[in-house]
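Trainee: Here's my sequence, what's the structure:
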Amino acid sequence: MLAPAKVNRTTTSARPSVEQGLRCREPGCNLLHLPEDFTECYLDAENTIRVPGVRYYEGRPQGFPDHVVGSYEALALPQDICFDRFGRYGPYGLGYSPRQGGIGRGDVGDVEGADQTWTGTSQVDYRTVDWADAQRRCYRSNSARFAPLPPRKPEPHGFFVDELPGAAAAPSDDTLTRRANAQRADDQGTGPKVQGRTALVLRCWDDMEWQADEIMYVRSLISELSLASGGRYDVHLLVQVKDEGNNPIWADPPRTSAWCASASPRGIFDLYVKGPELPVHGPYRGLQMGLQHFAHIHPEYEYFWHWEMDIRYTGHYYDFFTKIENWARAQPRKGLWERNARFYMPSVHGSWDEFAHLAKLQTGMTSATPAALRSGFPGVRPGDSIPEKTVWGPERPGDEDDWFEHENDPPRAPPRRAHINTASRLSRRLLTTMHRETTFKKHFAFPEMWPATVALQHGFKVVYAPHPSFRAQRRQRRVPIQRLWPGEHNMHGLSWFYRSDFAPDLYRAWLGFETAHGGGADFELRGKGGKGGEGRMCLPPMLLHPIKNVGIIVEAPPDEEMRRLDDAGQDSEFDAGS
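Mentor: Reported below is the predicted structural model:
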């Protein structure tokens, strides 16, 4: 278990007692790096409540272990900073009462310096925040930066960034002028290029019990991806109804409103999009079918992040997603599948370039030219002319009688690929191709295999991003790498795996809860078994999965306050809004 450590006691490079805000400009957004100029977005319609900045310590706890798989350097992710629970989640309600619009005081374990989270800013009353409307307003303020929205079919559920609640939203004259000027400048090559937009689609269920941790998670995603990027991303919730016969929540508006009031936090329901209804569309076999349908009814997005409610990132989401995207875009196609199939371990392989060269040698990719790789390929005749600059990737054979015809089909099943976990970024072109394969050819595969297989067979680019992953057990340097992964059970100790035992324990200990491997109030304040006693944990940016059923302690109000809230028809114990 990674031992908790208070940064300003154990790390000489940390800034004592004062945490630095993740801000790219003052006062404004909360990014590590300013992506481009945009109009600042606010949480309220009056443009008075700024998006709060998350805070971090400079440096790491002394003795903090290195990651085992992946790389901070390759992805340009920050590694010499760390986040405690108040700096990461304090801006989203942790540390102050639900009666002030927070999640709870979090008075468990070490709380020294927790109030510094709001230095120079004020606590946000999240009970009044409408997250769908906040994303709409953010897009409208920055619509000139993006490509014009295509026509679409109206849908009864979910939200669209170009319309106001209850009415079609005509852009203002100023917005239309700026959009026209930007499009004209882009066509002439005299101005900044208009950008495509991305949807992050979170999967959830109708019987999901919203807890404080899930609410803070959604708040952080919208604040850091959508609002802090000037509308470059939108966050949606794709709802799967497990038993619509007994729970027809979409049957009519009154039933939908009643379910909304009882099952979803305030300000979140407008983010809901109805998922597919047929059993074949369920999460076991047809997980991406819901995303394919979402892409069909939302033509305004070019890319779609398929994301889960049980994923957490201890760093800043915009910083993580944009750097993953930039890194994937820069990867060359040649040798890509060979690199995707291997774990990158910096302590074993060295730099990323050394790892890529090793993958090339191990797979026998030693041909000097693409022409050598084409020898013996069905359909290619000797003497075919080869262009001077061949694009690496699948090419159609030179003659008409090619191997794609049924009489020349390969004797074995076509090649397939799979990846553990379905968290991924998919293009509209890939999702459309997946849909057409199923519709016209009746082809399909399980969720972990389907997107990668379609991409392989159609020649689309697929990149695995080697994000840093930690391991619960210390690795002996002399142990051969082949002995580290001889079975799936060895993956359970990683911080990122679909059945990780380490990730949920690490996350709970970071939040101050006691686990089987440490954590909790006594562990942070006094220590146990010669470990701990150095304050709350501070973690560098890392991706964790799966994180489920984290019950953050929420204090109950006094008896008289409880009676007052009951008379007002409010939740007397937890009414954190959204």
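
Trainee: alpha carbons only for contacts and neighbour counts from here, please
Mentor: OK.

Trainee: residues touching the spatially most central residue of the chain, list them.
Mentor: The chain has residue 307 as the residue nearest its centroid, 5.7 Å off, counting by C-alpha atoms, centre = their mean. Contacts for residue 307 (C-alpha atoms under 8 Å, 6 or more residues apart in numbering) come out as 200-203, 422-424.

Trainee: how close does it get to residue 1?
Mentor: Counting by C-alpha to C-alpha, to the nearest Å, the gap from residue 307 to residue 1 is 27 Å.

Trainee: which SS class is the residue nearest to the centre of the chain?
Mentor: strand (DSSP: H, G, I helix; E, B strand; the rest coil).

Trainee: quick one: it from residue 199, how far?
Mentor: In terms of C-alpha to C-alpha, residue 307 sits 10 Å off from residue 199.

Trainee: ok, now residue 298?
Mentor: 9 Å.

Trainee: Which one's more surrounded, the two?
Mentor: Neighbour count, other C-alpha atoms under 10 Å: between residue 298 and residue 199, residue 199 has more, with 23 against 20.

Trainee: Let me see the contact set for that one.
Mentor: 233-236, 301, 303-305.

Trainee: So it: helix, strand or coil?
Mentor: Secondary structure assignment for residue 199 (three-state DSSP): strand.

Trainee: cool, the one 4 residues further on as well?
Mentor: For residue 203, the assignment made with three-state DSSP gives strand.

Trainee: nearest residue to it other than its sequence neighbours?
Mentor: Spatial nearest neighbour of residue 203, excluding adjacent residues (C-alpha to C-alpha, 6 or more residues apart in numbering): residue 238 at 4.9 Å.

Trainee: Over to residue 48?
Mentor: residue 42 (6.9 Å).

Trainee: Return the distance of residue 564 relative to residue 36.
Mentor: Going from residue 564 to residue 36 by C-alpha to C-alpha gives 48 Å.

Trainee: same question, residue 345
Mentor: Separation of residue 345 from residue 36 (C-alpha to C-alpha): 33 Å.

Trainee: of the two, who's got more company?
Mentor: Comparing residue 345 with residue 36 by neighbour count (other C-alpha under 10 Å), the higher total belongs to residue 345, at 20 against 7.

Trainee: What number of neighbouring residues does residue 367 come out with?
Mentor: Around residue 367 there are 9 residues (other C-alpha under 10 Å).

Trainee: Also this sequence, please, to line up against the first:
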Amino acid sequence: MSISLASESISGFFPSKLYEPEAVLCNDRTAAELPEFQDNPDTPSIPALQGSARELPSDFYDPYPEYNSRKWRKKWKGTHAPCLGPRGVDVNVNPDDMVKAHRLKTKASRPTIGSYNETGLESDFCFDRHARYDPYGYYDEFPSAADTPADHMEPSKVIWKDVRWGELQRDCLARNQDRYEPVDFPNRTDVASTRDKFWMPTKKDHEDVDSTLIFPPEQLEEGASYRLWQANRASYKKKQAIVLRTWDGNEWTIDTMQYVRSFIMELGLHSGLEYEVIILVEIKDCTIPIFENEKAYRETLLKSVPDEFADITILFNRILLETWYPKVGKHNPQTSQTGHMHMPMELLSLLRPDIEFFWQTELDARYTGHHYHLLETVSAWAAKEPRKFLWERNARYYVPAVHGSWANFSSWTANVTKGGGIWGPERTNGIKPVGPEPPTPSPEDDNYQWGVGEDADFINVSPVFDVTEGSGFIFRKTKDRYPDGLKTPARATATVPLTRFSKRLLRAMHHGQVNLGLHMFPEMYPESTTLHHGLKLAVFPLPVYVDYAKSPKFIADKFNANEGKALLNQPYLYPDIWRRMTFWHSTSKKTTFSDELYKRWLGYSGDPLERLCLPGILLHPIKGT
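Mentor: Next up is the predicted model:
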């Protein structure tokens, strides 16, 4: 299949391509005419960058619904109320608190993997560093007359160290409280009752672990209608959290702080706190008595994060997790991360029962677009996906130049799947599923209806594959304390910089670890728990670009080896490809394309006057910014 790299290359984002269509990578030769790798794979295939974002029209970027409109009120309870921001005024009416975007003359070029058009992500806007980060302090830190657009209005300055984001989030929630379903917090008379601090478990916590799995209709009073209950709560907006994970030795750079501010503003304050930002910090030194001494907790907290983030931060340590999950037994100080990666998230679902969905992201990921547009698009897309052949679609890379539309990709997946695929929970001894039973005995009896409109319990942006069918996944045998041992069905993914958990899934994970001491590798446990309980897992086809003259067919063939069953059987057979993708995990000490591109976008490298303008791209890994 002959594909012009002009339509597939990351070069489509750069001004040389946007304004001069003839200036394309490799002189517009087709993939068939190109070598598999360039002569020097350490040099990115980026043409000279000409032009700037100043040549494009710009305006405020507003991805939010028409709050309080007649249409909006028909769907949702309550009233959206504006929230106070760090500049002392309501963020929704203050230009200094709003992100700007530039409208592209043509849509961004098609990514090698994933899609904008097929998912609803916008690709006709781009963001430069000023438009994206000036509301969060970029101009304050890096003012440059030569770098500043002629029509630029300097934002009012903020003394960021004096901002208290927790107070702003709490005030925002109070203003919008009637939009969210009332939830009773656990009445823990034997421990300090708080919503912002973990507690050491009591004997009763372990004895009552089964109660953490009780969800309606079990909780309904006798004679109450489940349908009416569900219809009533459907008009409440479901609260979500974006959870940032780090540790006490993390270096808080200027860029990191600006990025965290962008989460709070875009996801929280502008939306009426539909999303709450929470930072989880692991304290490595377990000799500090953070759970025995309030003063020690406070002093450690203030040493671990910048002052502005202190009141949205929750501390934990290995002792806390050992006490909650003694049966798991994976608490070696040198390797504990592989044992307790998800445990703090499980405890967070107990601490904050008012939150329905928990996004977890890593601080070495960056999104160049608007956070609210990204997460809302991902959630809506996942809810629309039917369950039929969903696990099978989840296991494959969608390469649009090869597969065509998403509908074609789905049909291809169904055609190569033998035996009807996964239908309902994959049964394994010792686990009683909490998810729904299929509405039909066989997927053949379902016309892609089951699951449509159902929120996903787990969302990933990387394929989730079967580790038991010839996979070379190195941690595939970590199935500790499962009654079926190595025969336990399991799924895994290779990288998790952005994932979303439902409260129901986290409670199921918590129950399994407290009750049975279940343990799998972090990239296996939530995926496999979702499988065992018959919950809904969706993999979003994230747009990913490859900075190599690789044909899409080569990528599709290699990444979907063995019809997807043994996806990434040998992931590091192609280390240079992984390293040159805009989204992946790299163990190589060499720099990655994602890191190079982000630093070029920030102006840290290349021409300092250059105003690189990118659409929304999730970049990972990013180091040292």
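
Trainee: follow-up on the earlier one: to which residue of the second structure is the residue nearest to residue 48 of the first structure aligned?
Mentor: Matched by TM-score structural alignment, residue 42 of the first structure corresponds to residue 84 in the second structure.

Trainee: for residue 465 of the first structure, same thing?
Mentor: When the second structure is aligned by TM-score structural alignment, residue 465 of the first structure is paired with residue 540.

Trainee: Then residue 147 of the first structure?
Mentor: Aligned partner of residue 147 of the first structure by TM-score structural alignment: residue 181.

Trainee: Now that match: closest residue in space that isn't a chain neighbour?
Mentor: Leaving out its chain neighbours, the residue that sits closest to residue 181 of the second structure by C-alpha to C-alpha, 6+ apart is residue 236, at 5.6 Å.

Trainee: For the stretch 301-450 of the first structure, which segments are assigned as strands?
Mentor: All strands of the stretch 301-450 of the first structure, identified by DSSP state E, counting those that start in this stretch, fall at 303-308, 312-313, 424-427.

Trainee: what's the mean deviation for the longest one versus the second structure?
Mentor: Translated: strand 303-308 of the first structure. Following the fit onto the second structure, the mean deviation recorded for strand 303-308 of the first structure is 1.2 Å by mean C-alpha distance after the TM-score superposition for the first structure.

Trainee: so how far is that strand off the chain centroid?
Mentor: Average the C-alpha atoms of strand 303-308 of the first structure, do the same for its chain, and the two points are 7 Å apart (C-alpha atoms, centre = their mean, to the nearest Å).

Trainee: okay, the angle between it and strand 198-205?
Mentor: Computed with axes from the mean of the first three to the mean of the last three C-alpha atoms, to 10 degrees, the direction of strand 303-308 of the first structure lies at 30 degrees from that of strand 198-205.

Trainee: what's strand 303-308 of the first structure aligned against in the second structure?
Mentor: Going by TM-score structural alignment: strand 303-308 of the first structure matches residues 357-362.

Trainee: Excluding covalently adjacent residues, which one is nearest to residue 131 of the first structure?
Mentor: In space, residue 131 of the first structure is closest to residue 267, 5.7 Å off (C-alpha to C-alpha, 6+ apart).

Trainee: The one you found is in contact with residue 134, isn't it?
Mentor: No - if you go by C-alpha atoms under 8 Å, residue 267 of the first structure and residue 134 don't touch, sitting 9.9 Å apart.

Trainee: Neighbour count for those two, which is higher?
Mentor: Neighbour count, other C-alpha under 10 Å: between residue 267 of the first structure and residue 134, residue 134 has more, with 22 against 18.

Trainee: what about the nearest residue to that one once chain neighbours are set aside, distance to residue 157 of the first structure?
Mentor: Nearest residue to residue 134 of the first structure, sequence neighbours excluded (C-alpha to C-alpha, 6+ apart): residue 43, at 5.8 Å. Taking C-alpha to C-alpha as the measure, residue 43 of the first structure falls 22 Å from residue 157 of the first structure.

Trainee: the more surrounded of these two?
Mentor: When neighbours are counted by other C-alpha under 10 Å, residue 43 of the first structure and residue 157 differ, and residue 43 comes out ahead with 24 against 13.

Trainee: residues contacting that one?
Mentor: So residue 43 of the first structure contacts 49-51, 129-131, 134 (C-alpha under 8 Å, 6+ apart).

Trainee: Mind checking which of those land in helices?
Mentor: If you go by DSSP state H, those have 131, 134 in helices.

Trainee: and which of the contacts of residue 43 of the first structure is nearest residue 59 of the first structure?
Mentor: Distance to residue 59 of the first structure across those (C-alpha to C-alpha) is lowest for residue 51, with 24.9 Å.

Trainee: wait, isn't that closest one in contact with residue 228?
Mentor: Yes - look at residue 51 of the first structure against residue 228 with C-alpha under 8 Å: they come within range, at 7.3 Å.

Trainee: So those two - more neighbours on which side?
Mentor: Using other C-alpha under 10 Å as the criterion, residue 51 of the first structure and residue 228 rank with residue 228 on top: 30 against 23.

Trainee: how much space between the aligned partner of the more buried one in the second structure and residue 621 of the second structure?
Mentor: Here residue 228 of the first structure is matched to residue 270 in the second structure, going by TM-score structural alignment. Residue 270 of the second structure sits at a distance of 28 Å from residue 621 of the second structure (criterion: C-alpha to C-alpha).

Trainee: again, but for residue 381 of the second structure
Mentor: Residue 381 of the second structure sits at a distance of 25 Å from residue 621 of the second structure (criterion: C-alpha to C-alpha).
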